[in-house]
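> Only the shape, not the letters, is given here:
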């Protein structure tokens, strides 16, 4: 199980190698994504809290990256954090998320991106429920739910 110590280690010493890579030009991403998805995933934007379709959705399935369709989070590990964004306790595999130290906005956080295509997903915090203690705070616009 992933822990906050593991997250910090990855953010400071490097991430796991993904199973595959997807690389596209900015024009190719713009052609594939809605303007909001492009803003969030390619320009590191953040959607307004409680505005995303996945914020209060608890249907079964796997949440995948909207850009490259890499499975990221299992719906069974989604929880209500009351933060305004979909929250998960851990990713489906250790190599699907990259962890990046983020010092923007006058604070230190850990940004999470899709390791396959570098899409900005959100941030991870050490204030989640047991057993991992992690809260992956993810923009709805960066996800697509694949029904089981």
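Good, I have the coordinates. Computed from a prediction, not measured in an experiment: that's the story for all the values here.
> Going by C-alpha atoms from here, please, whenever you check contacts or count neighbours.
OK.
> Apart from its chain neighbours, what residue comes closest to residue 66?
residue 143 (4.8 Å; Cα to Cα, 6 or more residues apart in numbering).
> quick one: contacts for the one you found?
Neighbouring residues of residue 143 by Cα atoms under 8 Å, 6 or more residues apart in numbering: 63, 64, 65, 66, 121.
> Equivalent analysis for residue 58, please.
75, 78.
> Relative to residue 23, how far out is it?
Distance of residue 58 to residue 23, computed by Cα to Cα, to the nearest Å: 31 Å.
> cool, and residue 37?
From residue 37 across to residue 23, the span is 16 Å (Cα to Cα).
> Those two - which one has more neighbours?
Neighbour totals were compared for residue 37 and residue 23, and residue 37 leads with 25 against 11 (other Cα atoms under 10 Å).
> try this one side by side with the last:
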């Protein structure tokens, strides 16, 4: 299912988000490792975008990568997230964005576990957990 785009001005986002959420999600910041409340979370459920509520990841794909950020081996659906090249900080990485509102979520790396070999390394503050049973 395709995701409809949510477009708001920086002023609108700043009025809806905490300063930390705004810095990370809208200004492409990064939280310090091992500080996010979702890093060690083992609660079953769905991780959703903190900005717009778009479902992003299922807890069954979350694993401990040792990186200090919540890590997943796959998004909840192929069209839940978008990616684009990030050449910031003098390196090439692949940025992960919410497909619905373009919030910066984190980065994806090719050093994850099977079955995908991917590590979606996300900022805790960019997501919220909707507790549930998981799939």
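Perfect, thanks for sending it. Just so you know, these numbers come straight off a predicted model, no measurement behind them.
> and which of the contacts of residue 143 of structure 1 is nearest residue 51 of structure 1?
If you rank these by distance to residue 51 of structure 1 using Cα to Cα, residue 121 comes first, at 15.3 Å.
> And that closest one? What does it align with in structure 2?
The pairwise alignment with structure 2 assigns residue 121 of structure 1 to residue 105, based on TM-score structural alignment.
> My reading is that that match lies in a strand. Confirm?
Yes - under DSSP: H, G, I helix; E, B strand; the rest coil, residue 105 of structure 2 sits within a strand.
> what about residue 52 of structure 2, helix or strand, and which?
Per DSSP states H and E: residue 52 of structure 2 is located in neither a helix nor a strand.
> Now for it: which residues touch it?
Residue 52 of structure 2 sits next to 6, 100, 101 when contact means Cα under 8 Å, 6+ apart.
> so what corresponds to it in structure 1?
Structural alignment places residue 52 of structure 2 opposite residue 68 in structure 1 (criterion: TM-score structural alignment).
> what about the residue opposite residue 77 of structure 1 in structure 2 once aligned, how many residues close to it?
Matched across to structure 2, residue 77 of structure 1 falls on residue 61, judged by TM-score structural alignment. Residue 61 of structure 2 is flanked by 15 other residues according to other Cα under 10 Å.
> ok, the residue most central in space within structure 1 to residue 46 of structure 1 distance?
In structure 1, the C-alpha nearest the mean C-alpha coordinate belongs to residue 121, at 3.5 Å (Cα atoms, centre = their mean). According to Cα to Cα, residue 121 of structure 1 stands 9 Å off from residue 46 of structure 1.
> Please identify every residue contacting each of these two.
Common contact partners of residue 121 of structure 1 and residue 46 (Cα under 8 Å, 6+ apart): 40, 139.
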